[in-house]
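Engineer: Requesting a structural model of the entry that follows:
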Amino acid sequence: MKIILIGGSKLAYFLAKQFASKNYYTTIINENYQEAKSLSRSLKATVIHGQGSDPATLSEAGAYQADVVLSLTTEDEDNLIACQIAQKEYGVPRTIALVNDPENQQIFEKLGITVAFSATQIIASLIEQQTASSDIQNLLPIAEGKVNVTEIALEQDNPVVGKTIDELQLPNGTLIACILRQGEVIVPSGENSLQSLDRLVVIGQPESYGQLMRLLCNE
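Structural biologist: As a prediction, the model looks like this:
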């Protein structure tokens, strides 16, 4: 696999080390001369001093043969442009962009970036997971982090016990996929009521996760 990393000096360093362990061919583009020089001395990777949003620099980095372009600069505009050029001019099949401002994530996705990830949202999600009730288990991100699957146990004093699913008014983008009750698996409808000691398998988009936890876990 051939990967082009743009920017992200320290992050690029550790990623390149990981890729090297998998025998991936990695090229790093960094516009800071001193950082580029340092990376070239410490990594088994090709390092180019230049801007990743410059078509000529991408061409020099071998974008025509690249399988992935990963842009990690501190400027969202540069990350977006680099990925778009890689896709449209060089036919790179997979582009990944760091989104520094979480509000830009949907814009990146609508403009065709294969994966746009926000470090801010990832950290916030981790904090929510760690501070949530101990009765929440098995959080599983799927579809490249766009959907979470969570298992939640309902204690007797949980205010949702006795309510039907329709009465809960679940947040948009979430659903209760199944109820685990005394060894039985129930695929619920809106008329099913919840009982104490039920374990709920819920599916939801990350942006709705906090609201869902507050509703089902009495937070």
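Engineer: all contacts plus neighbour counts: C-alpha atoms, from now on.
Structural biologist: Noted.
Engineer: And the strands in this structure?
Structural biologist: With DSSP state E as the criterion, the chain has strands at 2-6, 25-30, 46-49, 68-71, 94-98, 115-117, 136-142, 147-153, 174-181, 184-186, 199-204.
Engineer: Which other helices and strands does the fifth one contact?
Structural biologist: This means strand 94-98. strand 68-71, helix 76-88, strand 115-117 (3 or more Cα pairs under 8 Å, 6 or more residues apart in numbering; DSSP states H and E).
Engineer: Check the gap between the residue most central in space within the chain and residue 117 for me.
Structural biologist: For the chain, the residue sitting closest to the mean C-alpha position, by Cα atoms, centre = their mean, is residue 145 at 4.3 Å. Distance, residue 145 to residue 117, by Cα to Cα, to the nearest Å: 9 Å.
Engineer: please give me the structure for this one as well, since I'd like to look at both together:
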Amino acid sequence: MKIVIVNGTHEADFIIKKFKQEKHDLTVINSDRDFGTYISASNRIPVLYGDPTKAYVLEDASAYNADVFIALSTNDIDNYVACITAKQLFNAKRVVCVVRNPKRVDVFKKLGIDSVISSTYLLGESIKNESIIEDFIRTMTMENEKILITEMIVDENSVIANQKVRDAKIPDFINIGCIYRDPEVVIANGDTTIYPHDRLVIISTPQRQKQAIDFIQRKVDDNEN
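Structural biologist: Prediction:
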């Protein structure tokens, strides 16, 4: 497939690595020159620097007839403009837009965006104290609401800190998609060691999300009680 990925930071890096492994035809555009340089070097792929909301930038990138066009900016409106431009002027077959404001999901769909992913912060019952609030548990709810992608920081006293994935006794209902370990994104496998301050991207169902969060938050002292 021809896939165009515009803007984003670590999310873009992770997606690019995954799609590159699957041998897709990738076009990458990023308005952040510094992070674009990192993505280019990390993935050995050319990156066009420019504003993807501008039609001439998409034209320079030969973004015509993409099977999938993904916009990952932190600015919802920029993502919408980039997606709708790709769809209407460059014949993108499917456009995917990330939004920070969940109220825009239905609006953007009605305005012609095929898939809208809402990124929000979870500050609900799973949060026990201020130190956890500072971890900024971030959740991306997929369009069909059957999969949740939750981002959490590993505490120094976590039961999984300094453990290999295969030895951490991670329940079957939790899947570690990747680990953000600045400046790298690590695709986890059984031999991957989880270190304190790693930012885990965990995948679960909505029904299991609270259990997944509780497991990652468990401290060594909790096991001894």
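Engineer: quick revisit: same list (the helices and strands packed on strand 94-98 of the first structure) but as a markdown table, adding mean neighbour count and distance to residue 94 of the first structure.
Structural biologist: Supplementary listing: these in a markdown table, determined by neighbours: other Cα atoms under 10 Å; distance: least, Cα to Cα, whole Å:
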| stretch | mean neighbour count | distance to residue 94 of the first structure |
| --- | --- | --- |
| strand 68-71 | 26 | 5 |
| helix 76-88 | 21 | 8 |
| strand 115-117 | 21 | 8 |
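Engineer: Looking at those, which is nearest to residue 57 of the first structure?
Structural biologist: helix 76-88 (10.2 Å; Cα to Cα).
Engineer: Average offset of that closest one relative to the second structure?
Structural biologist: Once fitted to the second structure, helix 76-88 of the first structure is off its aligned match by 0.4 Å on average (mean Cα distance after the TM-score superposition for the first structure).
Engineer: Compute the inter-axis angle for that helix and strand 2-6.
Structural biologist: 160 degrees (axes from the mean of the first three to the mean of the last three Cα atoms, to 10 degrees).
Engineer: Quick check, residue 40 of the first structure in contact with residue 33.
Structural biologist: No - in this structure residue 40 of the first structure lies outside contact range of residue 33 using Cα atoms under 8 Å: 10.5 Å.
Engineer: The two - which one has more neighbours?
Structural biologist: residue 40 (17 against 12; other Cα atoms under 10 Å).
Engineer: Could you find the closest non-adjacent residue to the more buried one?
Structural biologist: Using Cα to Cα, 6 or more residues apart in numbering and skipping residues adjacent in sequence, the residue nearest residue 40 of the first structure is residue 47, 5.5 Å away.
Engineer: swap in residue 142 of the second structure?
Structural biologist: residue 117 (5.5 Å).
Engineer: and the gap between that neighbour and residue 13 of the second structure?
Structural biologist: Distance from residue 117 of the second structure to residue 13 of the second structure, by Cα to Cα: 17 Å.
Engineer: what do you get for residue 33 of the second structure?
Structural biologist: Using Cα to Cα, one obtains 14 Å as the distance from residue 33 of the second structure to residue 13 of the second structure.
Engineer: shared neighbours, those two?
Structural biologist: Between them, residue 33 of the second structure and residue 13 share no contacting residue under Cα atoms under 8 Å, 6 or more residues apart in numbering.
Engineer: mind checking how far residue 217 of the second structure is from residue 223 of the second structure?
Structural biologist: With the distance defined as Cα to Cα, residue 217 of the second structure ends up 12 Å from residue 223 of the second structure.
Engineer: So those two - more neighbours on which side?
Structural biologist: Set residue 217 of the second structure next to residue 223 and count neighbours by other Cα under 10 Å: residue 217 wins out with 22 against 8.
Engineer: Quick check: the aligned residue for that one in the first structure?
Structural biologist: Alignment note (TM-score structural alignment): residue 217 of the second structure has no counterpart in the first structure.
Engineer: Quick one: residues contacting residue 43 of the first structure.
Structural biologist: Residue 43 of the first structure makes contacts with 13, 16, 17, as judged by Cα under 8 Å, 6+ apart.
Engineer: now do 6 Å
Structural biologist: Under the criterion of Cα atoms under 6 Å, 6 or more residues apart in numbering, residue 43 of the first structure has no contact partners.
Engineer: Repeat that for residue 95 of the second structure.
Structural biologist: Applying Cα under 6 Å, 6+ apart to residue 95 of the second structure gives the contacts 68, 69, 70, 83, 114.
Engineer: Name the nearest of those residues relative to residue 5 of the second structure.
Structural biologist: Closest to residue 5 of the second structure, out of all of the contacts of residue 95 of the second structure and judged by Cα to Cα, is residue 70, at 4.9 Å.
Engineer: ok, now how distant is the closest one from residue 221 of the second structure?
Structural biologist: Counting by Cα to Cα, the gap from residue 70 of the second structure to residue 221 of the second structure is 43 Å.
Engineer: Can you give me the neighbour number for residue 209 of the first structure?
Structural biologist: 23.
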